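Novice: Structure of the sequence below:
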Amino acid sequence: MKIASWNINSVRFRIEIVEQFLREEAPDVLCLQETKVIDGDFPEAPFRALGYDHVIKHGQRMHHGVAIIARVPVVADDRFDWQANQEARHVGVRLPNGVRLENVYVPAGGDLPDREVNPKFGQKLDFLARMTEWAKALQHPTILTGDFNIAPLECDVWSHKQLINTVSHTAIEIEALAGLHAAHDWVDLGRHFIPAPQRNFTWWSYRAKDWTAGDRGRRLDHMWASREVADKAVSHKVCEPCRSWLKPSDHVPLVTEFAF
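Specialist: Now for the predicted structure:
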C-alpha cells in the first residue's frame, strides 16, 4: 500500500497537478493539507474519475482544510480539534487492515517566536501539546502524516545558523515536536529512509523566482508511524519534481510504501 501526503495549498486551484501526481505515482491513499475549500465545494469528480472513490473531507472556506482520498475502503471516524477553535486541521480514518491514518495540518505559527507578542505562535505550541496528550493514549497502530510546519534537525533546513530564530526551526518548537515523538515512540520515516545529515527538503518559499537556484528548503512535511507499522515500510521518497510543475504548491508530496 502506497500512502502519500501533500500540502497542496488549494486543491481547486491545483487540481490539474493533483491529477498528474495520481496518474504518475498511483498512491492508494492521498492525504491533502491546506485544501482551502468547504466540503460542499470539494472537487470530488476528478478523483472519482481516477478510481479514488473514497473522499473524506474536513474543510473550511479560504483557509486550512484537510482531506483523505483513497481507492481502498476507509472508515472515517475522527476530526480532532487540536487547535481548540474549530479550525479544520485534522482528519483521520481506519485503513482496511485496521491501521489508523491521521492527517494533520499544524499551524504555521506566525512570524515571531514569542507567544506574548504573537498569539499564533502560542496556538501552535498549544496545538502540539494537545497532540502529545493524544499520542500518549494511543493504543492502535497508527500512521501520522501531514504538514507539521517544523523542521527539527539542523540538516532539515538550508541554513541552521540563519534560521535558528525563525519560526519552524526554533528550539522551543523542536522541543515540542520531540515531546510528541517521544509520547508514542514514533518512527520518523523520512529520516529512517533518508538518514541525517542527508539533504531532505519538502518546502521551498514562493519568494525565490527559481527555487532550485539557492535550494533554500526546509523539511516541514513528515510521515511518522508506530513502530510495528514502521516495520512494514519498504520505501519512502520526496517527490521534488512536483515543485516545478504548472502552478505548483510550495510543498511537495511524500510517498511511503508499506508491505501490507
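Novice: CA only for contacts and neighbour counts going forward, please
Specialist: OK.
Novice: name the element the residue nearest the centre of the chain belongs to?
Specialist: The residue at the geometric middle of the chain, judged as the C-alpha nearest the mean C-alpha position with Cα atoms, centre = their mean, is G146 (1.4 Å). Taking DSSP states H and E as the definition, G146 sits inside strand 142-147.
Novice: now what about that strand, what contacts it?
Specialist: Identification of contacts with strand 142-147 by Cα atoms under 8 Å, 6 or more residues apart in numbering yields 5-7, 31-33, 99-106, 220-226, 229.
Novice: need the next SSE after that strand, C-terminal direction.
Specialist: By DSSP H and E, the next helix or strand past strand 142-147 is helix 160-163.
Novice: List the buried residues of that next one.
Specialist: Judged by neighbour count (16 or more other Cα atoms under 10 Å), helix 160-163 contains these buried residues: H160.
Novice: How about stretch 36-43?
Specialist: For stretch 36-43, the buried set under the neighbour-count rule, 16+ other Cα under 10 Å, comprises K36, V37, I38, D39, F42.
Novice: I'd like the structure of this one too, to check against the first:
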Amino acid sequence: MPLTLATWNINSVRLRLPIVRRFIGEYQPDIVCLQETKCPDDQFPTADLRALGYEHIVVNGQKGYHGVAVLSRLPIASVERGLFCRHGHSRHLAVTLGEAAGSASGLTIHNFYVPAGGDEPDPEINDKFAHKLHFLDCMEAAPGNGTLRSQRAVLVGDLNIAPLETDVWSHKALLSVVSHTPVEVERFGRVMRAGAWIDAMRQCIPAEQKLYTWWSYRSPDWAAADKGRRLDHVWVSQDLGAAVDDIRVIKEARGWDRPSDHVPVLATLQL
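Specialist: Purely as a prediction, here's the structure:
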C-alpha cells in the first residue's frame, strides 16, 4: 500500500493554519509531521485539523517555543517521547502505526526538531551550540538503549544541519556558518551510522543536484537569490530502503501567504 508522509517546520501552527489547510487540500498526505508548533498542547488546533481528516493527532508542545506534532489518518497504536534534550524542550515525538500501516509489526515514525544552535559555532562560548551537539550525541546513543528504534521506522524533521556541499547554496561561504560546519556534519553522520539510517531524500534525488528546504526570511527576494539549505530530512530504516517510491520538496509553499521559512517535504512509501 502507498503511504504518503509529510514533514514541515511550520514556525507556529496557529499562525500558519491557513497554509497547513492549503497544503493538506492540495497534497492529501496520510501523515503530517510538524515541527516548531510553538503552542502548548491544550492550545493546539486539534479540532481544525481533525476536520481535515486527521482523526489521530499527537502533540508534544510548549508555550511559545519548539514543539512537534503528528497528524495521522491511520490509527496510532503507541506514542513515545524521547529524552534527547537536556533543557526539557519539546523536540521529539514517536508514534507507531498499527497493522493499517501494512505490517503486523506496524511502522514507527520519529519526528524531530533539533536545536538550531545559535550563531557562533563554538560550544565553549555559545551554549546554544553546545546544546545542539549534546542533542545530537543523545540521538547517536539512542539506538543502543532502544529509545530510537530503527526497524520498520522513518525518522523525519527539521534536523537543522545541511550535510552535503550540494545541500547549501555555497559550501565555501557556509563552512563556518552554523548548520554546515564540519563538526555538525560529522555529528550528523555519526547519528545516521548509529541507527543504520538511509537518507531517503538523496536516495531519490542525486547527491550532485542542489537541494534546499529552507530559505531565510532575511532575503528580500528568496526565489531570485535562491540561497537555500537542506535542513529538513527523511530517513528510513534499512528494511524500508526499497519502499521509498518518491520524494518531493514543495518549494512553492515558500511563496504562499505568510509562509514558514521551511517548506514541506513529501515522501511516498510502498509498504
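Novice: After superposition, what is the TM-score?
Specialist: TM-score for the superposed chains, counting by TM-score structural alignment, normalised by the length of structure 1: 0.98, backed by 260 aligned residues with a Cα RMSD of 1.0 Å.
Novice: Just the contacts of strand 142-147 of structure 1: which are in helices?
Specialist: When DSSP state H defines the helices, the subset of those inside them is V229.
Novice: From H236 of structure 1, how far out is A259 of structure 1?
Specialist: As defined by Cα to Cα, to the nearest Å, A259 of structure 1 lies at a distance of 12 Å from H236 of structure 1.
Novice: Tell me if H66 of structure 2 really is in a strand.
Specialist: No: assessed by DSSP: H, G, I helix; E, B strand; the rest coil, H66 of structure 2 does not belong to a strand; its assignment is coil.
Novice: rewinding a little: show me what the residue nearest to the centre of structure 1 aligns to in structure 2.
Specialist: With the correspondence set by TM-score structural alignment, G146 of structure 1 lines up against G157 in structure 2.
Novice: Ok, K2 of structure 1 next?
Specialist: Using TM-score structural alignment, K2 of structure 1 sits opposite T4 in structure 2.
Novice: how near is the spatially closest residue to K237 of structure 1 that is not a sequence neighbour to G190 of structure 1?
Specialist: The spatial neighbour of K237 of structure 1 that comes closest, neighbours along the chain excluded (Cα to Cα, 6 or more residues apart in numbering), is V255 at 5.4 Å. Per Cα to Cα, V255 of structure 1 is found 10 Å from G190 of structure 1.
Novice: any common contacting residues for the two?
Specialist: Counting by Cα under 8 Å, 6+ apart, the residues touching both V255 of structure 1 and G190 are H236, K237.
Novice: What segments of the stretch 1-150 of structure 1 are helices?
Specialist: Secondary structure of the stretch 1-150 of structure 1 (DSSP state H, counting those that start in this stretch): helices located at 15-25, 44-49, 119-136.
Novice: who's in contact with the last one?
Specialist: Residues external to helix 119-136 of structure 1 that are found in contact with it (Cα under 8 Å, 6+ apart): 82-84, 106-110, 112-116, 173, 176-177, 179-181, 183-184.
Novice: Report the distance from it to the chain centre.
Specialist: With Cα atoms, centre = their mean, to the nearest Å as the basis, helix 119-136 of structure 1 stands 16 Å off its chain's centre.
Novice: about what we covered before: so which of the helices of the stretch 1-150 of structure 1 is nearest A151 of structure 1?
Specialist: Counting by Cα to Cα, A151 of structure 1 lies closest to helix 119-136 out of these; the figure is 14.0 Å.
Novice: Now do the buried residues in the closest one.
Specialist: Across helix 119-136 of structure 1, burial judged by 16+ other Cα under 10 Å covers 120-132, 135.
Novice: Same question for stretch 166-182 of structure 1.
Specialist: Applying a neighbour-count criterion of 16+ other Cα under 10 Å, one finds V167, S168, H169, T170, E173, I174, A176, L177, G179, L180, H181 buried in stretch 166-182 of structure 1.
Novice: before we move on, what about stretch 247-264 of structure 2?
Specialist: Going through stretch 247-264 of structure 2 with 16+ other Cα under 10 Å, the ones that come out buried are I247, V249, I250, K251, A253, R254, P259, S260, D261, H262, V263, P264.
Novice: In structure 1, what residue corresponds to the first one?
Specialist: Put plainly, it is I247 of structure 2. Pairing criterion TM-score structural alignment: the partner of I247 of structure 2 within structure 1 is identified as H236.
Novice: Tell me which residues touch that match, please.
Specialist: Listed by Cα under 8 Å, 6+ apart, the contact set of H236 of structure 1 reads L189, G190, F193, L254, V255, T256, E257.
Novice: Find the helix or strand that it is a member of.
Specialist: Taking DSSP H and E as the criterion, the element that holds H236 of structure 1 is strand 233-238.
Novice: superposed on structure 2, where does that strand end up, distance-wise?
Specialist: Strand 233-238 of structure 1, aligned to structure 2 and superposed, deviates on average by 0.7 Å (mean Cα distance after the TM-score superposition for structure 1).
Novice: What residues in structure 2 pair up with the helix or strand that comes right after that strand?
Specialist: Under the assignment DSSP H and E, the closest C-terminal helix or strand after strand 233-238 of structure 1 is strand 254-258. On structure 2, the counterpart of strand 254-258 of structure 1 by TM-score structural alignment is residues 265-269.
Novice: Now that stretch on structure 1. Mean distance?
Specialist: Per the superposition on structure 1, stretch 265-269 of structure 2 and its aligned residues are separated by 0.6 Å on average (mean Cα distance after the TM-score superposition for structure 1).
Novice: which residues are in contact with that stretch?
Specialist: In this structure, residues lying in contact with stretch 265-269 of structure 2 by Cα under 8 Å, 6+ apart are 2-8, 29, 213, 232-234, 243-250.
Novice: Select only the buried ones of the residues you listed in ChimeraX?
Specialist: Buried members of the contacts of stretch 265-269 of structure 2, defined by 16+ other Cα under 10 Å, are picked up in ChimeraX with:
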select :3,4,5,6,7,8,29,213,232,233,234,243,244,245,246,247,249,250
